[in-house]
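Participant: output the structure for:
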Amino acid sequence: MNLDEVVKSVKQADEAAVKQALRRWDQVAKPLNSLGVLEEDIVRIAGASGTAAIDISKKAIVVMCADNGIVEEGVTQTGQEVTAIVAGNMAKGCSCVCIMAGKAGADVIPIDVGIAGHDPIPGVLPRKIKEGTQNFLKAPSMSRGQALRAMEVGIRLAYELKEKGYGLAGSGEMGIGNTTTSSAVLSVLLDQEPEAVTGRGAGLTTDGYSRKIQVIKDGIALHRPDRSDPVDVLAKVGGFDLAALAGFYIGCGMVRLPVVLDGLITGAAALAAVGICPSVRDFLLASHVSAEPAGEMVLDALGLRPAIRAGMCLGEGTGAAALFPLLDMAAAVYTQMSSFEEIQVGQYEHLV
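Facilitator: Alright, predicted model coming up:
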């Protein structure tokens, strides 16, 4: 699969569908714009899918799972073995995102793109590029070729979801150490010092947090990733999960499948995807603002407005799972509610 060809195939939002969706919201018998961001999201879904006839009844959350060599540097509170354990729990339907997605009527699809260890995990899609990345204080996280292969996994998965009739995707990740890799990627792509974009992740002491920042600084100084080339950034200081997610977002653009982001890590991958293919922005929806320091910064850079502000920072795609029921409610109002004409009431007018 040629990335340049895929990128060229991604078109912008369907303006006709956007206009039709906006017109439909104006006709719905309620005050204009009174569902706020949820109305905007339905319009984005229309533009992304290419039709104002919204159908998001079939939903899935894709969770890219991978390990990160940088955990050798003491940047996490837990060991690398946790990645495989949580991925296995996802396959059994008992992880946090699975429980939430179950209430939201969505499928959860965990994918192994780089979990450390040889044995396949039952119920986890085997798409392993390598058993974890390298420690980016010693060598680039991965080769450029490996980054492109991980992206291809994501692109193909988007195609498969579309073929299976999914109308809306969510995205998540699982990988101990990936708040470090995502903060490193964001430091480069946002042109910010590591201190501005790095949080404590799943919980670090002050000394551990300082170490995490220094590790990111040293890794960037060592490899000098090229901000103008997001694939280079992903390869040098990123992770297989981030690269696969970036590919997934590009793939969603290719097949016109709207996709909901989770928090900081999916946001970092989305920023890389948009850097590679700017039109991808039209296919993204923000679920919430991550409690991580760069949460707001990432969404501003992507030009996205979140519907949820709840201080969440769990990951796994839980933000997408939380947004899905709200989108279902908004879609129900959009498709089912009477128009002003039907109830014989004068329609509100836009005064500004």
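Participant: hey, let's count contacts and neighbours off CA atoms from now on
Facilitator: OK.
Participant: what does whatever helix or strand S171 lives in contact?
Facilitator: Of the helices and strands defined by DSSP states H and E, S171 is found in strand 168-174. Residues from elsewhere that reach strand 168-174 (C-alpha atoms under 8 Å, 6 or more residues apart in numbering): 56-66, 83, 86-87, 241, 245, 257-262, 265-266, 315-318, 320-321.
Participant: could you give the number of residues near E342?
Facilitator: Other residues near E342 number 11, with proximity taken as other C-alpha atoms under 10 Å.
Participant: scratch that, D191
Facilitator: By the measure other C-alpha under 10 Å, the count of residues near D191 is 10.
Participant: got the contact list for it?
Facilitator: By C-alpha under 8 Å, 6+ apart, the neighbours of D191 are R227.
Participant: just the helices in the stretch 201-350 of the chain please.
Facilitator: Along the stretch 201-350 of the chain, the segments classed as helices by DSSP state H, counting those that start in this stretch run 206-223, 230-237, 240-255, 264-276, 295-302, 318-336.
Participant: quick one, which of those helices is nearest to E15?
Facilitator: helix 240-255 (14.9 Å; C-alpha to C-alpha).
Participant: which strands and helices lie in contact with the closest one?
Facilitator: Counting contacts by 3 or more C-alpha pairs under 8 Å, 6 or more residues apart in numbering; DSSP states H and E, helix 240-255 packs against helix 3-9, strand 59-66, strand 106-114, helix 144-163, strand 168-174, helix 230-237, helix 264-276.
Participant: how long is stretch 274-291 from one end to the other?
Facilitator: Length of stretch 274-291, first residue to last, C-alpha to C-alpha, to the nearest Å: 22 Å.
Participant: tell me which residues in that stretch are buried?
Facilitator: Within stretch 274-291, the residues that qualify as buried by neighbour count (16 or more other C-alpha atoms under 10 Å) are 274-291.
Participant: then stretch 332-339?
Facilitator: Across stretch 332-339, burial judged by 16+ other C-alpha under 10 Å covers 333-334, 339.
Participant: got a list of what L284 touches?
Facilitator: So L284 contacts 249, 258-261, 304 (C-alpha under 8 Å, 6+ apart).
Participant: ditto for T318
Facilitator: When the contact criterion is C-alpha under 8 Å, 6+ apart, the partners of T318 are 96-97, 100-101, 172, 262.
Participant: deepest-packed of the helices of the stretch 201-350 of the chain, please.
Facilitator: Greatest average neighbour count among the helices of the stretch 201-350 of the chain goes to helix 240-255 (a mean of 31), per mean count of other C-alpha atoms under 10 Å.
Participant: here's the other one to compare against:
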Amino acid sequence: MQLMKDTLKAIGGLDQKAMDAAKARVDKLVKPPGSLGRIEDIAIQLAGITGDVFTSVDNKAVIVMAADHGVYSEGVAPNPQAITAIQTMNMVKGVTGVCAFAKQAGAKVVVVDIGVMEDINLAGIRNNKIRYGTSNMRKGPAMTREEAIKSIEIGIEVANEEIDKGANCLAIGEMGISNTTASSAIIAVIGNFKPQEVVGVGAGLPIHQLGYKAEVIRDAINHNLPNSKDAIDVLAKVGGFEIGGMAGVILAAAAKRKPVVIDGFISYASAFIAAMLEPKAKDFMIVSHMTAEKGGAKALEYLGKKPLLDLGLRLGEGSGAVLAFNILEAATYMVKEMVTLEESGIVLG
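Facilitator: Alright, predicted model coming up:
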């Protein structure tokens, strides 16, 4: 509990002086003002996050949290639950979607077992297992309040370790069959949405079963009555260990003044938790892409964030976040490598 409290206390606002200086430089670069669009906005945000106009994001890491969900037993996912463990192991072998994109982006993939149903004894996977999956939230709380806090603190610990090793840009990712169900529940409760407004197909649930999935979420909310003003209560009652872990990564990055790239729908739910715990954490988030999941647009509107990409992605794992690493790095190169009009010798009338 103390680690979370200390982390929340350490989160400040963006450095306005650095942002003003970055904007002044960007506006003077050898290009029409505003002609590089969102790239310019990112450069200014990065300056505000780090306090440095000439920010570097050349040591990138995506932290992937893996966990299972008790609500799987309600038939809300089309695939075997064993896939969580299999794909978690595949990540350290470097053969999943996020790994392929991470290789291209020059990013490190950090894999954390925070609650997978099976024991995974494989070098390269951090064992921070809280227990073997959450409980079935349709029948009771997914976890205890203490476990919810622990999941967040595990995320903080892992992120702090990576930052201490030199990481200057983080991203979040996950692996967990049925985690779109838990994410939809979190977003519905905090955003005051009806479950049917935000529930999606996840990893391939047939469209005709969406009504049933929404019913399961509605039952879980009605049974547990999570307090929409208490992020920990929401996480404990209808969340997942990996969702809490990713929220912890967001909070740690904000406290350490590092940019954190948000992936898709599951990470939106983590952003909801982190932002409720400390609203200033939103300033340190960069949303990589618009998820293809049904509730994505509503979730991002609630967060007040705009995605960088819209490619129809819904894989998860952190795959979309890692794709956005390239855009962030391009923004830093723009500031460092482009000359100003004055430096180029161009004189405008």
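Participant: could I get the TM-score for this pair?
Facilitator: Both chains were compared after superposition, and using TM-score structural alignment, normalised by the length of the second structure their TM-score is 0.97; 348 aligned residues with a C-alpha RMSD of 1.3 Å.
Participant: give me the buried subset of the contacts of strand 168-174 of the first structure.
Facilitator: Burial of the contacts of strand 168-174 of the first structure was assessed by neighbour count (16+ other C-alpha under 10 Å); the buried members are 56, 59-66, 83, 86-87, 241, 245, 257-262, 265-266, 315-318, 320-321.
Participant: could you measure from the residue lying closest to R138 of the second structure once chain neighbours are set aside over to P141 of the second structure?
Facilitator: With sequence-adjacent residues excluded and distances taken as C-alpha to C-alpha, 6 or more residues apart in numbering, R138 of the second structure is closest to A220, at 4.1 Å. For A220 of the second structure, the distance to P141 of the second structure under the criterion C-alpha to C-alpha works out to 8 Å.
Participant: which residues are common contacts for these two?
Facilitator: Shared between the contact lists of A220 of the second structure and P141 (criterion: C-alpha under 8 Å, 6+ apart) are residues V238.
Participant: sorry, back to before: what's the residue nearest to R138 of the second structure aligned with over in the first structure?
Facilitator: Alignment note: A220 of the second structure maps to G219 in the first structure; criterion TM-score structural alignment.
Participant: surely that match meets V237?
Facilitator: Yes. If you go by C-alpha atoms under 8 Å, G219 of the first structure and V237 touch, sitting 7.0 Å apart.
Participant: which neighbours do the two share?
Facilitator: F136.
Participant: which of the contacts of L284 of the first structure map to contacts in the second structure?
Facilitator: Among the contacts of L284 of the first structure, the contacts conserved in the second structure (both residues aligned by TM-score structural alignment, their matches' C-alpha atoms under 8 Å) are 249, 258-261.
Participant: restricted to strands, list the residues you listed.
Facilitator: Using DSSP state E, the members of these that fall within strands are 259-260.
Participant: closest to L38 of the first structure out of the kept ones among the contacts of L284 of the first structure?
Facilitator: Compare each of those with L38 of the first structure using C-alpha to C-alpha and the shortest gap goes to V260, at 12.6 Å.
Participant: that closest one pairs with which position in the second structure?
Facilitator: Counting by TM-score structural alignment, V260 of the first structure corresponds to V261 in the second structure.
Participant: residues in contact with that match?
Facilitator: For V261 of the second structure, the contacting residues are 169-172, 285-288, 321-322, 324-325, taking C-alpha under 8 Å, 6+ apart as the criterion.
Participant: I'd like those laid out as TSV, including distance to D52 of the second structure.
Facilitator: Shown next, in TSV, are these (distance: C-alpha to C-alpha, whole Å):
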residue	distance to D52 of the second structure
C169	14
L170	17
A171	20
I172	23
M285	17
I286	17
V287	21
S288	22
A321	23
V322	23
A324	20
F325	18
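Participant: out of those residues, who's nearest S73 of the second structure?
Facilitator: Minimum distance to S73 of the second structure across those is 26.4 Å, recorded for I172 (C-alpha to C-alpha).
Participant: the closest one and S267 of the second structure, how far apart?
Facilitator: To S267 of the second structure, I172 of the second structure is 7 Å away according to C-alpha to C-alpha.
Participant: next, show the common contact partners of the two.
Facilitator: Joint contacts of I172 of the second structure and S267 (C-alpha under 8 Å, 6+ apart) are M246.
Participant: contacting residues for the residue in the first structure sticking out farthest from the centre?
Facilitator: With distances taken from the mean C-alpha point of the first structure and given as C-alpha atoms, centre = their mean, the most distant residue is Q344, at 42.8 Å. Listed by C-alpha under 8 Å, 6+ apart, the contact set of Q344 of the first structure is empty.
Participant: 10 Å instead, please
Facilitator: Listed by C-alpha atoms under 10 Å, 6 or more residues apart in numbering, the contact partners of Q344 of the first structure are A29.
Participant: measure it to S228 of the first structure for me?
Facilitator: According to C-alpha to C-alpha, Q344 of the first structure and S228 of the first structure sit 55 Å apart.
Participant: I would like the residues contacting stretch 4-17 of the first structure, please.
Facilitator: Outside of stretch 4-17 of the first structure, the residues within contact range by C-alpha under 10 Å, 6+ apart are 3, 21-23, 43-53, 152, 155, 247, 250-256, 273, 276-283.
Participant: any idea which of the helices and strands packed on helix 240-255 of the first structure gets closest to I129 of the first structure?
Facilitator: strand 106-114 (5.6 Å).
Participant: so after the closest one, what's the next helix or strand?
Facilitator: From strand 106-114 of the first structure onward toward the C-terminus, using DSSP H and E, the following helix or strand is strand 125-126.
Participant: that next one vs the second structure, mean deviation?
Facilitator: Superposed on the second structure, strand 125-126 of the first structure shows a mean distance of 0.8 Å to its aligned residues (mean C-alpha distance after the TM-score superposition for the first structure).
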